[in-house]
Each structure stands twice: as structure tokens, then as C-alpha cells.
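Undergrad: below are the sequence and a predicted model; questions follow.
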Amino acid sequence: MLLLYSLVVSSLFAYVSAQNDGLGLSQGYSSFSTDNFNLKIVKSSQTLASLTPRGQTFDFLPFDYLSYRARNGQYHLGDITYRYRIGSASSWTSGDSAIHRAPVQTLPSNGSLASASMSATISNDQNLDITRSWRVAEEDLVLQFALTNKAKVAVEVGSLGFPLEFNSIFTGRTAEEVQAKCSLHDPYIGLDAGYVSVTPVSGTGPSLIVTPLNDTRFEGWRNLKETSYQETGYGSQTFEGFYEWQVSTLAYAENEWKNVTPWNAATSIMLRPGEQKVVGLRFSIAKDGVRGIDDTLKRVGIPVATGIPGYIVPQDLTAELHVFSNSKVISINSSPGNAFTVSSRSANTYTLLPTKSVWGRVRLAIFYADNLQQSVHYYITKPGPTVLSDLGTFSTTAQWYTNTSDPFHRAPSVMSYDRETNSPVLQDPRVWIAGLSDEGGAGAYLAAVMKQFAHPSAAEIAKLELFINTTLFGVIQNLDYSVKKSIFFHDPAAVPGYRYSPDINWSTWASWNKSQASNTGRAYDYVHVIATYWAMYRIGRAYPSLLTLHPWTWYLTQASKTVFSLMRTDASGTPVVDYALVGLMEETVIGELLTDLYRENYTLIADRVSANMSYRANLWNKQAVPFGSEMAWDSTGQEGVYYWSTYFNLTSTTTKAINTVLGYTPTVPHWGYNGNARRYWDNLYGGKLQRIERQIHHYGSGLNALVLLAHFRKNPRDMYALRAGYGGLMGPLSNVDQQGFGAASFHAWPDTLRWDVYSGDYGPGFLGLVLGSACYVARDEELGVVVFGGEMEGRSESGVVRAGDAVRRKVYVGPLGLLIEIDAGIIESVEYNEQKGTVALHLGQLDGVPSTDAATLWLKVEVGVLAFDVVTEGIARFRGGWKVPFHPDNGITQLSAVRR
């Protein structure tokens, strides 16, 4: 309902020069208030300038930067782009309302807030007449376009797009301003059920939901090209840029995207002479923020699909799909056609059994009785343990570098790899990629080592021990355990006779000389080394016979010393290592290290590590925005901030961390975006195709999943956190190809849609997968008992759960708040009784992995103060848990635990 109408002329942007004022800001704005929104529309262009939830000051649009975005070629809400062809013509004619703006012709309102003919700003197109109106539907805002064919023959519209502009501009803002003013948006490219969610960077407050109006299916998501101006830096690490909602995409599929398999089949819209088509978008408020998105979609009649455990499905697990719709499901099919066997388990609940012969992207099409069509995007992988095995083999064979005459002393090692050339990356102008440090260079060996922690191989560990005890010592300054930025560098005088490639531009800042590469002042580099040592310690502790060069105690000590080197200070107490006091990726490993130090009674060392971490956590607790970074905005530091603020019970900072992670980690029916913590600039530093774009399953997915899953374990009713967290956890599984190569990320631009060919910084994300991997049993208010990473028999107060995650050493029983973990072998199944508070475990050993005589078992109640005790005879307390022997004949053991 329209409550208030007024016309205002603002002098806010009076200083905008005429040549930069294509929008006509000098003519002022029309301001409106509805039940849910306050909004401003530019009078001259009738594009949306400001959109705030009613009663609040937070603006989803960059109104405060509008003066910098008033030029021709800069896109705004209310713009339209299109391509069409006439009759039997083969070429497409393009139209774009932003390119050469002219004041639009105001039309009678007829109940709308504003209405206009767009002829002037689309160069008076002779074949299409386009009018635009802004309307109110119930409490929502509607943007509506009417397209009319003026030609005497049929017009085929092969592209129709609506540019979306939100306040994701970080340029020139402090961290506090970004957190207070900016928002992030992500798509669900799901046809008639598609939508875009817009959430404040803080993760708090209402979210904005953009949904289709009438027959405005969400077929494509196209990145928009704009000129980059200094004031905002379009397409930079401070401003990713914008995208448009595409209703039809055939014109691009036939041209720029012709070598790509799109998210959805490309279509066009046929308009007969004189025919009109009305399309548009609806803007709604999810007052409960991200957790209220599904309810908002249901309110406006959009079908909602919920996948359990998500949309990345290993071949040995059955997935569930729950559909909520006002209309009956008529049919479900997949592309490729044999990808899933789909069965109806109950009303609107379907089981999806993946076909063993299908691997990779799958599109599931749901057809409804009201003619709506929804696409749900899946990715089928090999079984989790098989993916890990493939990665271990590939990294220690194809990526294993043995040239001991290398002047940079990089052999033997697991090197960064180029899947396009199928060769190690031995030279790159970003020298760290070829220099075994930084994320882009350390990622390869980090993934290889973390695979051994999960599923050890004697042959692979032998190679990695050799790497650690020879090559890695070149990365580390032996005297103080500091970590170099790279051991490869560009410095011809320092390596006489070495032939640097003449095809590479060695003149950029990234081509460090020897002195620059030897710098040890980047804190992020240290955590990769700490993780490597810690993983080897845990391997040796659980499988003592697999270490041959050093005992597990040596690796535990090395990890601790590297932490102390990271935290060292000068005489004044100032940190020597840059960024040591901000959150670092992979910091969960330092938490695991601290836990193990106490378990091993290394109390003095543990206390020192704890004091270092406490100092940082208390600093963060005093900061309004404790997520520091090398970049203007980042999703890296939240993992460490969450871990240590939780560890030291600093609840205010813990809350900030979980909120902001939820704000940039969507959960949608799309394998690429579900659980995908936002990243958009890291391919500049670790990928082969270097550009700013929304990255799919960069390492942020796996690491931020650790935050969400840890939060869920303490709040087992927060299903949103589990869904988003498990989606992020499974992300790194999809990065691994059928031979075992792990890619840095997937390119989201519609002209590409493929994995990057560099291994780059994949390793940190894989670490997140390994540390977070577990079978999660949860009770959903709508769906009942569900399992993520396994399968369940029985759904009352008790049930038998078969573990099916990639690692199979953890099970979290949500109804009991109990985390079960072992350090060797696997958990095959868990039987629990919620009412009696009992658990029965069936442990075994994984095929292809060395057997061990015993495992250490830990039982941790994450919610409440109760505890569990093992009641099976002959099980002794050990390292803060219990030492569980495996049966000498079949490697299987069974035991029981009961709640105290």
C-alpha cells in the first residue's frame, strides 16, 4: 500500500559536472514510502537511487556514491539490456539503456509510483517499444517492463537483462564503513524459482530478496562491463562490479558463450507483430535476515527446494530433495538424462541416487502444474575417500618435482601445477606460485600433506617426509623458524646461467628479487608450515610406523616453534611479522595444535601458545570490526577470529564473526553458490586466468565452513548454519578432477564456467574439508531427522547412522549435542538413543589405508555440561580420551558410551 508520495530536489550532488551527469541527478529525485521501503527514484532517468528498509537508514544501493556513478555506461536498477533479431535474420541488434542516456518520457502513473517510455534512452528503437514502471505489490516494490513488437514481422528477443546495482563498493571506505554501509549479493540461477539475495556485510538486519515477476525466469547471470573510474575502481579488489538478471540468453549462447555449457539451456522470446510481453522483478524484505529468505520466497509464491545434504553429491551417497510449492510437481528430470535415479519418498520429498557413470555438473529440472519450471544445480563426485586417494596420487606423482639441479632448490617437492600444459609451474611472474610459499605456492604441498592426515599412504608419506626435511627447510629460516615469502625469485644476477622465460613480463611488483622473496614478514605464510608439521605429528601419533625420518614428537615441536616465530616481537613488544595480529586462514590448525599440546602434557609450550592467541583475541574483542586483512574487504580472517573468540569465551566477537560469515555465505539450490564464501580477487594471485570475478569454491568455502559447522555444533537447531556450512565443506571436493588434480577455483563468468587450470591456492580449502569433514545428524523442524555426510536407518529417538563423509573420523549427533572423533581408522556407523543417552560405535579400517593397532577416541558434548563415558570393558583413558584397540583379525571394534 502506498503511504506517502512527495517530490524532492536534492542538492547533495549539485557539484556533479554536466558531462558526468548522464542520469540527470541535477533534476533531483522522487521520494516514496511504502509499508516496507523508503526509496528514491532519479526524476530524469527513473532509475532507482536509494532503497532502505522502512524505519532504517541502511541503504541497499550506493546512494552515497551516486555522484560517481552518474556517467553514461554505468548501470543502475531500472536499466535494461537486450538483443533481438527480425524475422529470419541471423544477426542480433543490441539495445542498452545505460550507454547513451537521455531523459525518459514520463507517462501517466495509472497507479504506479513512476512510469516512463524508454524510447529516448534506447536510441528510439524502431522495432521494440519499451515502457517501464515502478509499482507497489502488497508491501513489496515491483520493477516492471512492457516490451511491444512494433515491427510488421516477428521479433525474436535473444537476450533480455536487468542490471542489478547494490552497495558492494568498498573503495575509499574504512572497514567500519564497509561493515555499516555495504551489502553483498548472490544469485540462485533457478529459472522461475530463481532469485537474488542481498545481505548487509555485517550479516545482521533485513535481507533484500529479488524474485521474478510473472514469466521473468532467471536463466542467466551476466557480468556487466563498465569503464573503471578512480572514485570507485570498478572491477578491482575494492569493487567487484555488477551483474544482470537475464530472462533469455540465446543471443549470447550463439556468440560469446558458444564454447560453454550454460547453467540453463539458452532460450529466446518470440513476439508476434503487435504482441506485448510484460516482465519484471519484485523486491521483498526478509525481516529475519538470511534465515528468513525461504519464508519470504514462500510468501511471494516462489517454489523453494532444499537439498540434503546439499548439491555436491558423492556417487556412494543418496541425496534428498524437499520441495515446497503452491503447485504440484508434475515431473523431475536431469541433464544428463541418466545422472540420477529420482524416487518419490513422500509428498514433495524425493531421493536422488547418483549414477556411477556420471561425474561433474548436473542440472535437475522440476516442472510444476502451474507451468513454472525450476532448475536445481548439482555436482556429482566420486566417493569422498576416492577423491582424496586420487588427489594424494596426483600430487605425489604428476606434481612431484625431482630436478635436484634446480638453482632455487625446489626439489623434491609437490609443486604448483598447470592442468592446461600438464606440467609443474616452474616460472610465473607472481613468483610465489612457483616458489612454494604464499597460498598460491604452498597450496599444492599443503593439500598433499592434509590428505595424509585424513587417509595416509606409506609411499606418499615417504616422499613428503623427504620434502619436509630437505626442501621445506629452504622455505624456513632455520635459526628462527621464520617463513620466506618465496624461494623462487626473478633476479638474473643471483642465478647465473638460469634462463628466465622471455615470454613473461618480469617488470611487475610481483616478480620479487632474491631479497624480496627472502622476506619473512608475511604472517599468512606461517600457517601453511604449521599445518604441515601438525598433520605429520598426527600421522605419526596414529600410525607410528609410517614416519621414518623423525618421530611424532619432532613434528609437534616444529609446529610449536613456528607458532612462536609467527608471534615474535621486537624489544618494544611490537610484532615483527606483518598481519600476525589479524585473523589468518587455517587458524583452526593452531587450535588443534594447542589441544594436542595439552593432551600430550606439553603444558608449558601449550600455555605459551594459549597466551599468544589470547592476546590477539582480546585485541579483536576491542575492535568494532575485527576482521583485518591485506585487502579492503576479505573473508579470510573470520575463521581465526571466530575460533579464538569462542575458545576464550569472548561472546561479542564470536557473534560478530558468525553473523558476517552468514552474510557472505549463501545457501541456495546450486552446487557452486551453496556454501560458497564470497571471494572475487584471488585469481589475481593464484589462478592462471587472472581477473576480478565471483569465484566459485575458492578456499574461502572450506575454511568458512569450519566457522558455520562449529557454530552449528553449539547451536544444533540452527539448520541454516548447517546447510550453508556443509555446502562450503563439500566445495573443495568438487574442485578435484577425475584424475586427482585440485583446481584453485571455478570461473563464474558465463563466457567461461570452468575450473581454473592452476592448482594455485587450493590447499587451504582442502584443509578446511579435511578438518571439518564429519557425518552430521540433525533434527530439522520441518523435515525431521536428517543426515549430512551419511545415511540413516530409523528416524525416531534412536537410529543407526552410516558415516559417508570424505574422512569418516567424526560424527556429530545433534539430538545429543555429542561430537565423536577418532584419530585412526574410520567410524563405520553410530547407533544412538536420544532418550536413554547411549551411543554404540562400530569402528573399522579403510581399504587402501595402512592398518593400525588402536585409535584414540574423543567424546565431546558441544551443548550443555554433560559428558559421556565409554562403558565397554578393556578401554582405557588415553590423551584426554580413550585408547580403542582394533580387533587383530578383522580390524573392527565395537564399543558403547553412555551419558553421565
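TA: Sure, I can see it. Residues are numbered from 1 along each chain as shown.
Undergrad: make it CA atoms for all contacts and neighbour counts henceforth
TA: Fine.
Undergrad: contacting residues around stretch 489-501?
TA: Residues outside stretch 489-501 that contact it (CA atoms under 8 Å, 6 or more residues apart in numbering): P407, Q427, V431, W432, G435, W506, S511, W512, N513, K514, A517.
Undergrad: could you tell me the end-to-end distance of it?
TA: 13 Å (CA to CA, to the nearest Å).
Undergrad: dump the residue contacts of the closest residue to G307 other than its chain neighbours.
TA: The shortest distance from G307 to any non-neighbouring residue, by CA to CA, 6 or more residues apart in numbering, is to L321 (4.6 Å). Under the criterion of CA under 8 Å, 6+ apart, the neighbours of L321 are A305, T306, G307, I308, T349, Y350, T351, L352.
Undergrad: out of the contacts of stretch 489-501, which comes closest to V577?
TA: When those are compared for distance to V577 (CA to CA), A517 wins out at 14.7 Å.
Undergrad: hmm, the closest one is touching K484, no?
TA: Yes - judged on CA atoms under 8 Å, A517 makes contact with K484 at a distance of 6.6 Å.
Undergrad: any residues in contact with both of those two?
TA: Between them, A517 and K484 share no contacting residue, judged by CA under 8 Å, 6+ apart.
Undergrad: tell me which of those two has more neighbours.
TA: K484 (24 against 21; other CA atoms under 10 Å).
Undergrad: if I look at the closest residue to the more buried one other than its chain neighbours, how far off is R568?
TA: Closest residue to K484 apart from its sequence neighbours, by CA to CA, 6+ apart: T520 at 4.5 Å. From T520 over to R568 the distance is 12 Å, taken as CA to CA.
Undergrad: who touches both of the two?
TA: Common neighbours of T520 and R568, counting by CA under 8 Å, 6+ apart, are V577.
Undergrad: comparing the two, which residue is more hemmed in?
TA: Taking neighbours as other CA under 10 Å, T520 and R568 compare with T520 leading, 23 against 18.
Undergrad: just confirm the more buried one contacts K485, I think it does.
TA: Yes - contact criterion CA under 8 Å: T520 and K485 qualify, at 6.1 Å.
Undergrad: check it against this one:
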Amino acid sequence: MKVCKLKVLFFLILLVVTATAQERSAYWDNIKNRESTLGLKDGFIEVKTAEFTLKLVKASQTVAGLYPHSHPDFDFTPGERLEIRDKDSIYYLGDINFRIRAEDGSWKSYSTAYERKKVKSLPTSGTILAASDLSNTLPEDNPLNIKRFYEEKNGELIMRFEISNPTKAPIEIGALGVPMVFNNILEGKTLDETHSDNVFFDPYIGQDAGYIEVKQLSGKGEVLLVLPEKNMPFEAYRPLLDDPSKRSIVFEGVHEWMSLSEAYAGTEWKNIRQWNKPTSMSLKAGETRNFALKFVVAAGVKHIQDKLIEKKHPVAVGIPGYVLPMDINAKLFLNYPEEVKNIDVEPKGMLKILKTGKNNNGFAEYSVQGEKWGRGRLLITYKDGLKQSINYKVIKPESEVVDDFGRFLLTEQWFDKADDLFGRTNSCISYDYELKKQITQDSRAWIAGLSDEGGAGSWLGAMMKQLIRPEKTEVEKLQKFIDETLWGGIQYSEGEQKYGVKKSIFYYEPDKMPEGTYSDTVNYSTWAAWNKKQADDPGRSYNYPHVAAAYWVMYRLARYHTGLVNNHNWKWYLTHAYQTAVAMPVLAPWYAQFGQMEGTVFLLILKDLQHEGLTEMAGTLETAMKRRADHWKSLNYPFGSEMPWDSTGQEEVFMWSDYFGYLEKANVTLHAILAYMPVMPHWAYNGNARRYWDFLYGGKLSRIERQIHHYGSGLNAIPVLKAYRNNPDFYLLKVGYGGTLGAISNITTDGFGPAAFHSYPSTLRIDYLSGDYGPNFFGYAINTATYITLDENFGWLSFGGNLKESGKKIKVNLTTAARNRIYFAPEKLWLTLDAGTFKELIYDKSSGEIKIILNPETQYSKYAYLRLNKKLNLKLDKMNGAYKVLLSKKATVINLKFM
């Protein structure tokens, strides 16, 4: 039997390694046999500025390398790939794309990358480092004269395009873009190599205030910032899908910075509301205009804002961010040398903004209120004419969003068809929001099979909803799910694989199933249409946290509430959560070496075992998890997955490293998260942890594409906010809260939770499949909290609550859906409730006294169970280490007096 298991394990490893190798070689497939046209044989030009060494291909004068002086061996660009990327239509930094209006009214596209030819070098003098006429590498019918200059001005590297109209008639330019080509090609690299060599980059698509930040994967070192210099507002961010390099999990692809985009808005992007209003321009006969970008360096990720202010670039800070629940009294702080001339709201009535009159260390303060659900933007015009756009997503109050989500899952997605052949009766099944129908078949077995992230996501979301806003009728349905579908169905209930979790309970075996079982409209010829043997395999560890989380939630409901759960007692649920956790490294050892999505739940289970005095189980679980953490401690970058690079293992790796005191490894992990989880004034990118391939596995519109608030947002916010509570740092709070609210930003007005939002300007909408949204909501449910802090620039602030400052009193009314956690940063005070809810916190600045007010009792919560990280003089009974507070029909007030 052991030999058989080893053979199965070897086979699984072989499959993963083979798949990974195929992905890693995929980048070259479309280009390796193409003719070399970039002209590398002619050599290179190398020049220096105050901050960079710039290397250019002599023949094309495109960028072959960009090295910061502080790290002279590091190249922000994919210069290491020159000899394979020297082909037509492969974009480089220094290329330009544009569209002009033809005589028949259509748009014609031009690019310096389409057909490479040697450019004409121009003389240099003064601040000009290199210059060229690009006419040779553009089609003969191009009517414009375009020259490119690399310059140094005031120590800054400038890339400028001079565009002239030599004709006797005006020319309308409907699109103008500069490809942003940096080294995001991960092909063939180990995790150590990617974190040493590669970068990711994030766009703030904010008009004249826009920028791109380019960061090393390690999160360490300097950050490259690309800023508009002249006539280059950041209007749109277009994926360059005509680049023949194959996009895959090792290559997200190339995008371009667009300053004009109307030619696309009226064609490929027709009827899609863009982040900014699309524009075009008319170049008069004989007219010349310059379009320029500049490149500067910030000292690190947390210093980006400082560098922008230093460069007199507009800076915006939104509190609590740019996902805006309607009941939040939000704030916006603006910093720019010129005063604001006016602020327009688009569409009208979406947002209400008022200046408060305060000025905090150069930041003008505004109040912002969400008025209508949906996407909205502020267009700020400063007195010098500069324009800044800030995109918001207005949502319902968090409690309403969560209640809507629960109702949708337990009604529209509740599958109760009797005698389902695959045993899925009484479950929350995947859903197609476009067709308004449940998904009972899909070529990806897991989508219809209630397992893996893409299939388990819906029932996981339904379970996590009960953790923060339990509803009796919903809990009753979920009890049926556990007894009839999960235990003994999705999860083995007996035999050698007991507590193992199947990859799917839907499978494709037409020869063994009744005729008509499978639809002939579904393509079942792919690798993902697993047969029963493949579907029954318990060897994928990522399925175990979903199941463990379900049991853990039901344990909490049974233990701390009365009358909500009646099918099993609390100990049955906690034991099953424990057994699932310890089964994972035994039955799924290869995948278990990696950090798991939602792996935080194992730590929560351990703490509850400890609270309950179940020392033997707690010791066994802690030992099993320490083995994993010790392995991660031995690695430089311990957060891989079966993918060459991933952004999901970091959550669990950080949490266990933090728990076991492996602080160096926790810091390495945190820095890596900050490299791919930006802070910027745009709801879609603020706190959005990078994910770009999971639409393939959990989406309806299947493609490689930067996903907007996929589950990386909610999950990566967990370690970021834990790090903040360890050591309050305002930057971490902005990152973590952006991810936390981002996790619920895509839920529709009727409660559908989609896999993610599509970032391509041709789409800009949610995906229509529920898919793997559940892990995202897991992140929200266990992480949502109210944070109260005092910032040196902005004063008293609240994230997740409305704060009022009156004399010596600070009052905060909670607005989160859970209302069960408060972090008071000045005292590093962490308050949590296992049952009951907070209404308000009151702080007396003069005495330092804190008063908390609890909401009245409910039918199922007669007691509140209060935990905090400081000793109190409270004459209250304790249960499992929590203060047991008897609630009444009125609010309960507790004065916190610390020992």
C-alpha cells in the first residue's frame, strides 16, 4: 500500500513538473523561429544620468537596459532577453504606437515595432543624450514626422517624442501610446532568481497625476517611477495583445501608457465606460508637439509618496480608501503646489465632495460621501490646468453587502435537486450571472464539482458569511450541506483516506454514466475534464483549508451562540476541523510544502484548541505546522506553489512565521507582498494583490489578464494587517484596508460574488462566473475590523467606522459588517468578540480612558465574549480565555481600565 501511494505521489509530482516546464517554455513558442530584426549586431549606445545608466540598441535606439546607479547590476527592463526578443512586433521601451484618422473616417494604426528598420541617428547637444528620426521604421504612408529624444533635465531621465505634421491639412490623432516594457518575464527562473532579477509594475491611471511604479519582486531596493513630463496624461492602460510573445503564468504581457484613446473607445472598446474620458487631438498643418515621460527613482516602496511630493506631482490619500460604503464619512487629502480650481463628479450624483477648510502639512482635506452604487470618479482641475482623476467604487453599507451575498448564495446558488448523480444535492453550487443559471456542468471538473477554489468558492463564501452575520435559515441549509454533501461526499468519511478532500465530486466518465448525463455543448476533451479516479484524488492540499474553514465556522457558531446549530455539538465541529488540518500534510504531502490559500484558518483552529484545553490535539497540529514553517524558514523566498510564481502562499507563510517567531522570514514575506500590492488613488488597483492567470481556472471569460480584486486582495490583506497590528505603520494600514474592502468591491447589488473584475479596457466589468470568489470573502470575513489611528499629517482617522472628534473625546461608530474587532493604534489595543457586536468606542484624550459600547442581545447571542491583548481589571467570568459579558435589551457599556 505504501509503495502504491509513493507511485501516485511521484506521478502527481511528474504531472506538475511537466506542466510547469511547459508553461516556462511557453513564452518563446511564438517567437523563437522568427527573423532577428532589431539590429543587435550594430552594437549599443550607453549614456549616464544622475540616477541611471541607459543602454540603447544602436540601430533602433530602443532601450536595451536601464540600470539604477545604486544597483548597477540590476536592469529594470528585459535586457537579458535581447537575443530572443529582437523580432518584429515585440515591443521595447522607446517604441510608440498611434492611430490617425483616415480619409474614409476610419482609424489607421502605426507602430515603430511592427516592422523594424534602422532609425536615423540625429546630432546631440546640451541636455540631449541620444536622438533619432523614426521615419524609417514606420510605414511609408505615415504622414507624421516623429523624432525621439533621450534627455537629462535637472537630473531626470526624459524620453520625448517630437511629432510634426508636415502636410497642408490637419491630422487627427485618436490614439497615442508608449509601451511600458519592464522585466516581468519569469520564464525559466527559480523563485530566488525572480525575486533577484524581475519586476512587477502597477498603473495609476490618473490623467496628469498618473504614474507607473516598477518594483522588484523582493519588495526591496529602489522603485522606478514613470511620470508624465509633457502632454502625456495617463488616460488609458492598453494591453498590447499584438505582441507575439505568448502570455502565460510566466508572462503577464506588455501594456502601454496611453495619452489619447478615443480611436479605441469608438471601436474595440465601444460602449465600455473607461477609467477616464477618451480623447483625441488635432495636429494642425505645420504644427509640432512634444510628448514626454520622465523616469525617477524612489528610495523604496514606502517612499513613493515622498518622491511624488518632492517632484511636485499631485498626491491623493483616501481614507479608508477608494472602495466607499455609502454609510462611511470618507476623507480625501490632496497635496500639490497649486490650489484646486474645481472638482467634477462623473457620473453626476455618484459622489458628494466638500472641502473642510483644513490644511494638514500641505494636504488639503475634503469630505467624500458615496451617494449611488457603482463606479464613479472625481476629476480635479488645479489652477495651473493640471488634471487628476480618482476612481471610486461606491458600494452599499458593508452589512448590506454581506447580507445580500448570503441571500444570493443560499437562494439563487442553492442546489437542491433530488438524487443528483454526483452527490451535490443541498449545496451552494457555481453560478453564471450572465445566464442567471446554476452551473451543473463545466469542462473544468472542479467548477461544477464543489471543490478546488473554483468549485468550493461558493459554499466557502456562504460559510464565512455566517461567521460575521449568521442567519438561522441559512445555517440550517448549511447544516444539510455538511451532513449530506461535505462529510462523506467532498470529504472522505472512512477508510485510509478519511478526512482527505477530493479534487471534485463532478467528473467525466460517459461510458459509466446514464446516457444524457453530459451535455454535448461542453468541450470535455481537455485535461481539466477529470475522470472519477482523478476527481477522487485527495492529493491536492489547497482543497483542505476550505473544508477546515467550514467546520471551524460551525464550531464558532455552536460554541458562542445559542440555538443556531443543532446537528452536531461544538466539539464535533472543532475535532473535524482539526482532523482535516492534520490530514493535509499526510494525504497531500507534495502540495502541502507550500503556503495554502486560507491557511490562516489552521492557525485559528490551533488557537481554539488551545483555548478549549484540548492540549493533545493542539500539540499534534502545532508540530505538523511547525515542520512546514521550519521548511519555509530554510528557504530564501518560501512562498511558492505549483506555479513558477504565485501570490497566495504568502498569507499562510507569514502567519505561521509570525506565530513561531521566525521574524526574518515574516519580514521577507511581507516585503514581497508590498511589491505586488500597491497603494494608489484608484479603487481597482489600491490594495489589489497581483493575480493574472486565474480567469483560466475560475472565470467565464478565460484569458491571461490582470485581475481586479481577485482573491489575492482579501488573502494578502491578512498578513499585511497583522503586521500593522504588530507594529503600526500607516502605509501597511492603507495597503491592508485597500485589500480588505477590495475583497467585497465586486459583489453586485443583488449579492452575486464574481471571481474578479476584468481590467482590459475592452471589458471593464465583473466576470460572470462565481468561480473562486470564496477565498476572497474568507479574507474579508476573518480580517474585517475597525482601525483607529492618529497620523502626524492627517490627525485622527478611522478605517471601518465614522469618527467624530469633540473636545477631548474621540467617538467612533463601527460600520463594518461584523462589528466584532477594533484596533486602537495609539495603545496597540486589539479588541475582538467571539459573539456580540461593538457599537461604539469612546476615547478620552486627556485621561487615556477607553469606553466600549456593545449592542443589545439578539435571539441567538445572549452573551458577548470579549478578548483583548492587555490585562484588565474586569470582574467578569471567563470562558476559553474570553470575558463573558451578559448582554441586555439595551446597550452595554464597559470601561477599560488596564492593569
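TA: Looks like it arrived, so ask away. The structure displayed is predicted, hence computed values, not measured ones.
Undergrad: contacting residues for the aligned residue in structure 2 for Y84 of structure 1?
TA: In structure 2, the residue paired with Y84 of structure 1 is I100, using TM-score structural alignment. When contacts are counted by CA under 8 Å, 6+ apart, I100 of structure 2 touches W107, K108, S109, I171, E172, I173, G174, A175.
Undergrad: check the gap between the residue nearest to I100 of structure 2 when sequence neighbours are not counted and P143 of structure 2 for me.
TA: Nearest residue to I100 of structure 2 in three dimensions, chain neighbours excluded: I173, at 4.5 Å (CA to CA, 6+ apart). Going from I173 of structure 2 to P143 of structure 2 by CA to CA gives 11 Å.
Undergrad: tally of neighbours for V830 of structure 1?
TA: Quick note: V830 of structure 1 (other CA under 10 Å) scores 23 neighbours.
Undergrad: centre of structure 1 to the edge, which residue is at the far end?
TA: K152 (48.6 Å; CA atoms, centre = their mean).
Undergrad: hang on, it packs against E275?
TA: No - checked against CA under 8 Å, the pair K152 of structure 1 and E275 is beyond contact range at 10.6 Å.
Undergrad: ok, the residue farthest from the centre of structure 1 to S123 of structure 1 distance?
TA: 20 Å.
Undergrad: picking up where we left off before, farthest-separated two in the contacts of I100 of structure 2?
TA: Maximum pairwise distance among the contacts of I100 of structure 2 (CA to CA): 13.6 Å, between S109 and I171.
Undergrad: of those two, which one has the most company?
TA: More crowded of S109 of structure 2 and I171, by other CA under 10 Å: I171, with 21 against 15.
Undergrad: not counting its neighbours along the chain, what's nearest A59 of structure 2?
TA: K118 (4.9 Å).
Undergrad: the one you found -> structure 1?
TA: K118 of structure 2 maps onto P103 in structure 1, by TM-score structural alignment.
Undergrad: same check, this time on L409 of structure 2
TA: Match for L409 of structure 2 (TM-score structural alignment): S395.
Undergrad: give the contact list for that match.
TA: Contacts of S395 of structure 1 by CA under 8 Å, 6+ apart are V414, A444, Y445, A448, G740, F741.
Undergrad: list the contacts for the last one?
TA: F741 of structure 1 makes contact with D390, L391, F394, S395, R419, N735, S759 under the criterion CA under 8 Å, 6+ apart.
Undergrad: let's go with 7 Å and repeat that
TA: L391, F394 (CA atoms under 7 Å, 6 or more residues apart in numbering).
Undergrad: what do you get for the second one?
TA: Residues near A444 of structure 1 by CA under 7 Å, 6+ apart: V414, M415, S416, S759, G763.
Undergrad: and the first one, how many residues sit next to it?
TA: Residue neighbour count, defined by other CA under 10 Å, stands at 31 for V414 of structure 1.
Undergrad: what do we get in structure 2 for it?
TA: Correspondence of V414 of structure 1 to structure 2, assessed by TM-score structural alignment: C428.
Undergrad: counterpart of E831 of structure 1 in structure 2?
TA: Looks like E831 of structure 1 aligns to I842 there (TM-score structural alignment).
Undergrad: so what corresponds to G219 of structure 2 in structure 1?
TA: Aligned partner of G219 of structure 2 by TM-score structural alignment: G203.
Undergrad: what do you get for E193 of structure 2?
TA: By TM-score structural alignment, E193 of structure 2 lines up with E177.
Undergrad: quick one: the particular helix or strand that has that match in it to structure 2 mean distance?
TA: According to DSSP states H and E, E177 of structure 1 maps onto helix 175-181. Its aligned residues in structure 2 lie a mean 0.8 Å from helix 175-181 of structure 1 after superposition (mean CA distance after the TM-score superposition for structure 1).
Undergrad: tell me which residues in that helix are buried?
TA: By 16 or more other CA atoms under 10 Å, the buried positions in helix 175-181 of structure 1 come out as A175, V178, Q179, A180, K181.
Undergrad: can you check stretch 225-235 of structure 2 too?
TA: L225, V226, L227, P228, E229, K230, M232, P233, F234, E235.
Undergrad: what of stretch 466-478 of structure 1?
TA: Buried-residue list, stretch 466-478 of structure 1, by 16+ other CA under 10 Å: L466, F467, I468, T470, T471, L472, G474, V475, I476.
Undergrad: can you give me the end-to-end span of it?
TA: 16 Å.
Undergrad: how about stretch 89-98 of structure 1?
TA: 26 Å.
Undergrad: figure out how far it is from the centre of its chain.
TA: Relative to its parent chain, stretch 89-98 of structure 1 has a centroid offset of 35 Å by CA atoms, centre = their mean, to the nearest Å.
Undergrad: give the buried residues for it.
TA: Those would be W92, S94, G95, D96, S97, A98, for stretch 89-98 of structure 1 by 16+ other CA under 10 Å.
Undergrad: let me see the contact set for L3 of structure 1.
TA: Contacts of L3 of structure 1 by CA under 7 Å, 6+ apart are S33, T34.
Undergrad: any idea how far S457 of structure 1 is from the residue nearest in space to the middle of structure 1?
TA: In structure 1, the centroid-proximal residue (CA atoms, centre = their mean) is N676; its distance is 1.9 Å. Remark: distance between N676 of structure 1 and S457 of structure 1 (CA to CA) = 30 Å.
Undergrad: tell me, how many residues neighbour the residue mapped onto F730 of structure 2 from structure 1?
TA: F730 of structure 2 maps onto M719 of structure 1 when the alignment is built from TM-score structural alignment. Using other CA under 10 Å, M719 of structure 1 has 16 other residues around it.
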